[in-house]
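Enquirer: fold the stuff below for me.
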Amino acid sequence: MSRDRTGVRLADGPAPVTIDDDSVRPARPDAETAAPLRVEGAWLDDRAARQVIGALAAGGARALFVGGCVRDALLGRPVGDLDMATDAEPAEVRRLLTEAGIRTVPTGIEHGTVTAVLSNRGFEITTFRRDVETDGRRATVAFGADLAQDAARRDFTINALYADAEGVVTDPLGTGLGDIALRRVRFIGDATARIREDYLRILRFFRFHALYGDAWRGIDEEGLAACAAQAEGVETLPKERVGAELRKLLGAEDPGPALCAMAACGVLGRVLPGADAQQIAPLAAMEARAAPLPDWKRRLLAMGVEPKAAVDLMRLSRADLRALEATRRAMESDAPVAQVAYRHGAEAARDAALLRAAATGTPPPRTLGRDVARGATATFPVQAQDLVARGMKPGPALGRRLAALEDQWVRSDFQATRGEMLDA
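Expert: Next up is the predicted model:
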């Protein structure tokens, strides 16, 4: 086996892939003799997935892995959901799977999607299809499309890749593998047409660039121009869909360049009014020092988005709101990090420290992780019954005394002992 310059594993054979600035081409002119491109990975040996594909194949249907699993395998990223595409129509898919003892759920059967449930997992299987009519939010589809038609209705070239059960990759449009190699996120065909089919693709364009794009090459200009021209379309999207995309984008390793591009073309202001994408860069610099996992809530606060406004704009949960407000309160405290962690929790204390560091340009302390852990795990050693045992009666006065002792203990950097406080 050999590898090309992208790290993609190739089957043994002639014509290894080489890359120039604009295309991927065979190293020799006899491209038709080139060995097929294969992906590898434990996901191809997934027993449940192979049972599903095997059940369809046994009934004469063609079944392929499609989209994200193929894309991520080619990019050397962890593979998540194993989605499949087939030439069998939904009713036939259900029949073949049921006969094989595999339960099915008609999750999106009007659009050709059936979910196979096996080993407590779901596998989405979608019939080859083509769009008949779209309105920017939903599409009417027709089944019976060939593989190229099915690929053509997808959003980006890097998502229009298929692989069979042995990992042999098919690129029906002839553009996906080249863009994978160049880490280039491009709409399939006419970018404006793809966006008008579903305005969520505007947000997905920026998210995919943040996750898969080449920072040196920059964002695709045609796609960016189409997003700018159709920017008002994002205002028609359900807030739940907008929120889901923004959380994924903000959770990318470095969402800064994509967010700045969103701001420049007028998209960011429509989904997060007042958000300042320029604040992501200084935060990223501080995150690199402390090496925390990417966190969308921290990035949201860095851009100046108010927690309660975010709830409406992104349909956040109550738990998300509590977490955002805890970090805001932690940012208002001038206490040492360990004490902030005790009062507001580890996540809020860590994020507040990083946000303050980004705002001031002063790196967070090297002991940030240890200080956060020390404060978050500290346990106040005095309890109400200790004061009752010393003669205090239950009531408001006891509560105030207990709170005063806790403040004393926290200000001592958790060093004051139980005996010292009770004897004071």
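Enquirer: from now on I want contacts and neighbour counts done on CA atoms only, so please keep to that.
Expert: OK.
Enquirer: tell me who's in contact with the residue nearest the centre of the chain.
Expert: Closest residue to the average C-alpha location of the chain: K248 at 3.4 Å, with Cα atoms, centre = their mean. The contact partners of K248, by Cα atoms under 8 Å, 6 or more residues apart in numbering, come to 207, 296.
Enquirer: so which residues of the stretch 51-200 of the chain form helices?
Expert: Using DSSP state H, counting those that start in this stretch, the helices of the stretch 51-200 of the chain run over residues 68-74, 90-99, 147-152, 176-182, 191-197, 200-212.
Enquirer: could you dump these to JSON lines with mean neighbour count and distance to A376?
Expert: Shown next, in JSON lines, are the helices of the stretch 51-200 of the chain (neighbours: other Cα atoms under 10 Å; distance: least, Cα to Cα, whole Å):
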{"stretch": "helix 68-74", "mean neighbour count": "23", "distance to A376": "37"}
{"stretch": "helix 90-99", "mean neighbour count": "18", "distance to A376": "50"}
{"stretch": "helix 147-152", "mean neighbour count": "20", "distance to A376": "50"}
{"stretch": "helix 176-182", "mean neighbour count": "22", "distance to A376": "43"}
{"stretch": "helix 191-197", "mean neighbour count": "20", "distance to A376": "46"}
{"stretch": "helix 200-212", "mean neighbour count": "23", "distance to A376": "32"}
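Enquirer: in TSV: these, plus distance to D135.
Expert: TSV is the format used below for these (distance: least, Cα to Cα, whole Å):
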stretch	distance to D135
helix 68-74	25
helix 90-99	23
helix 147-152	17
helix 176-182	26
helix 191-197	6
helix 200-212	12
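Enquirer: please give me the structure for this one as well, since I'd like to look at both together:
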Amino acid sequence: MSVSLPDQAWRHQDGLSDLIKSLGGDEMIRFVGGCVRDTLLNLPVNDIDCATRHHPEKTIDLIKSAGFKAIPTGIEHGTITALLPSCAVEITSLRQDVSTDGRHATIAYSDNWEDDAKRRDFTINALYAEAESSRIHDYFGGLADLEKHSVRFIGNPETRIAEDHLRILRYFRFYARFGQATPDATALAACIKRANDLMALSRERIASEVLKILALPNPLAVITLMIESGIFKPILPEITIEGANHLQRLLEREKAYDVSGGDALMRLAALLPEEADLARSLAQRLRFSKEQKKYLIALLTQEDEKPLVLAWAIGKQATMARILLSDRNEDTVKTAIAALKAWERPVFPLKGGDLIAKGLIAGPVVAAVLQNVQKQWVDAEFPNSDWVQEKADSAIAEAKAQ
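Expert: Now for the predicted structure:
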């Protein structure tokens, strides 16, 4: 029985029908992957991906002839991005693998849709929809797997993992998003057997996938499954079942105190021992950005400051995360989170010029007094300017007496 792609708003993006016609319509271009899968599941579509029989150079020419800008975002892999007035469309030439080494693939272009489908990872990601007629082509039972909420590899799972080791982590991410039944036994067994293959991947690719998993609405079940299956041992041995218990408490607190979920680094911190040195080494190991490293260190540094004082030092977001991660009792957490939500970083109401106007001689002493008064002001949780002026007068008198 023929199945058609349901209509959704993304299919009416300005310029999309013109682009499709320019590339040759149903014979030459089809929607593929996530946009087909998510439309069938009635989920929002964020990225429009297409597959085409054209080679990349021809694709560029046809995009330009339709009046759109063509960007060779991944031309070495056959991918061209067409910039439409209101969105971007990624168009990739049909491919088949010539050789793989677990990290990279050497490809050849093809004009056969099934050749292209064979090199994709999961059946639910290998659904193609004709761009004009909407007819869906399913080569490996992806429609049935969507119906059953099952995530299965295309072909032999061990072979597919040997081709690209990242598919282990992708399997757990897609299972967390779309799987509702028991994990496919063959797929899970292959991931467990090949877990050590993850050590051959770049740290950046590992970090990206782990953070994507942790950013999902409720990653607890899949993270627990990964821990129990030994998936983290080769790459993040610090993550243990105790960490999963901490993650469970964090997720419960996110919901209870209406804190926006999806902070993947905060959730990663829940899985790790509270050690600043570990945060530094792990951030370096995973090639985190400077900001990511700074944030993770802040979350795993043991301090017992008052919440607003801590917020002044490390920021409101990091402080809220620290409170949610802490062993404080629930009443204390509730009070602290409420105070932080209402808090806006105040401006210190004293400047060096004010001290000089009060008779202090310009120079290092001004900076020292300013720093001293500001520390007292922060420790006292930001009292009003009259309090600050009183402390400034005392500090000035003390400085003059020395």
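Enquirer: so which helix or strand takes in A399 of the second structure?
Expert: A399 of the second structure belongs to helix 385-401 when assigned by DSSP states H and E.
Enquirer: show me what counts as buried in that helix.
Expert: 388-389, 391-392, 395-396 (16 or more other Cα atoms under 10 Å).
Enquirer: over to stretch 62-75 of the second structure?
Expert: Those would be 62-64, 68-72, for stretch 62-75 of the second structure by 16+ other Cα under 10 Å.
Enquirer: cool, and stretch 284-296 of the second structure?
Expert: Buried residues in stretch 284-296 of the second structure, counting neighbours by 16+ other Cα under 10 Å, are found at 286-288, 293-296.
Enquirer: alignment lookup: the residue nearest to the centre of the first structure to the second structure.
Expert: Alignment note (TM-score structural alignment): K248 of the first structure maps to K212 of the second structure.
Enquirer: how big's the offset between the helix or strand containing its match and the first structure?
Expert: Secondary structure from DSSP H and E places K212 of the second structure in helix 203-214. For helix 203-214 of the second structure, the mean distance to aligned residues of the first structure following superposition is 1.5 Å (mean Cα distance after the TM-score superposition for the first structure).
Enquirer: what residue of the second structure matches up with A384 of the first structure?
Expert: Matched by TM-score structural alignment, A384 of the first structure corresponds to G352 in the second structure.
Enquirer: and the angle for the next helix or strand after the helix holding K212 of the second structure with helix 203-214?
Expert: Toward the C-terminal end, the helix or strand that comes next after helix 203-214 of the second structure (DSSP H and E) is helix 220-228. With axes from the mean of the first three to the mean of the last three Cα atoms, to 10 degrees as the basis, helix 220-228 of the second structure and helix 203-214 are set at 140 degrees to each other.
Enquirer: so what's the aligned residue in the first structure for T186 of the second structure closest to, chain neighbours aside?
Expert: By TM-score structural alignment, T186 of the second structure lines up with E222 in the first structure. Distance criterion Cα to Cα, 6 or more residues apart in numbering; nearest residue to E222 of the first structure, sequence neighbours excluded, is A191 at 7.1 Å.
Enquirer: check contacts around the aligned partner of the one you found in the second structure.
Expert: Using TM-score structural alignment to pair residues, one finds that A191 of the first structure aligns to P157 in the second structure. Applying Cα under 8 Å, 6+ apart, one finds that P157 of the second structure lies in contact with 186-187, 190-191.
Enquirer: map D407 of the first structure onto the second structure.
Expert: D407 of the first structure maps onto K375 in the second structure, by TM-score structural alignment.
Enquirer: please tell me how far its match sits from E381 of the second structure.
Expert: 10 Å (Cα to Cα, to the nearest Å).
Enquirer: over to V210 of the second structure?
Expert: With distances taken as Cα to Cα, V210 of the second structure is found 38 Å from E381 of the second structure.
Enquirer: tell me which of the two has more neighbours.
Expert: Ranked by neighbour count (other Cα atoms under 10 Å), V210 of the second structure and E381 place V210 first, with 20 against 15.
Enquirer: isn't the more buried one up against L169?
Expert: Yes. With contact defined as Cα atoms under 8 Å, V210 of the second structure reaches L169; the gap is 7.3 Å.
Enquirer: how close does D190 of the first structure sit to D45 of the first structure?
Expert: Taken as Cα to Cα, the span from D190 of the first structure to D45 of the first structure is 37 Å.
Enquirer: which of the buried residues of stretch 284-296 of the second structure fall within helices?
Expert: Counting by DSSP state H, those place 293-296 in helices.
Enquirer: closest one of those to H55 of the second structure?
Expert: K293 (41.2 Å; Cα to Cα).
Enquirer: what sits against that closest one?
Expert: 279-280, 283-284.
Enquirer: narrow the residues you listed to those that are buried.
Expert: With neighbours counted by 16+ other Cα under 10 Å, those contain buried members at 279-280, 283.
Enquirer: quick one: the counterpart of Y128 of the second structure in the first structure from G256 of the first structure, how far?
Expert: Alignment note (TM-score structural alignment): Y128 of the second structure maps to Y162 of the first structure. Taking Cα to Cα as the measure, Y162 of the first structure falls 31 Å from G256 of the first structure.
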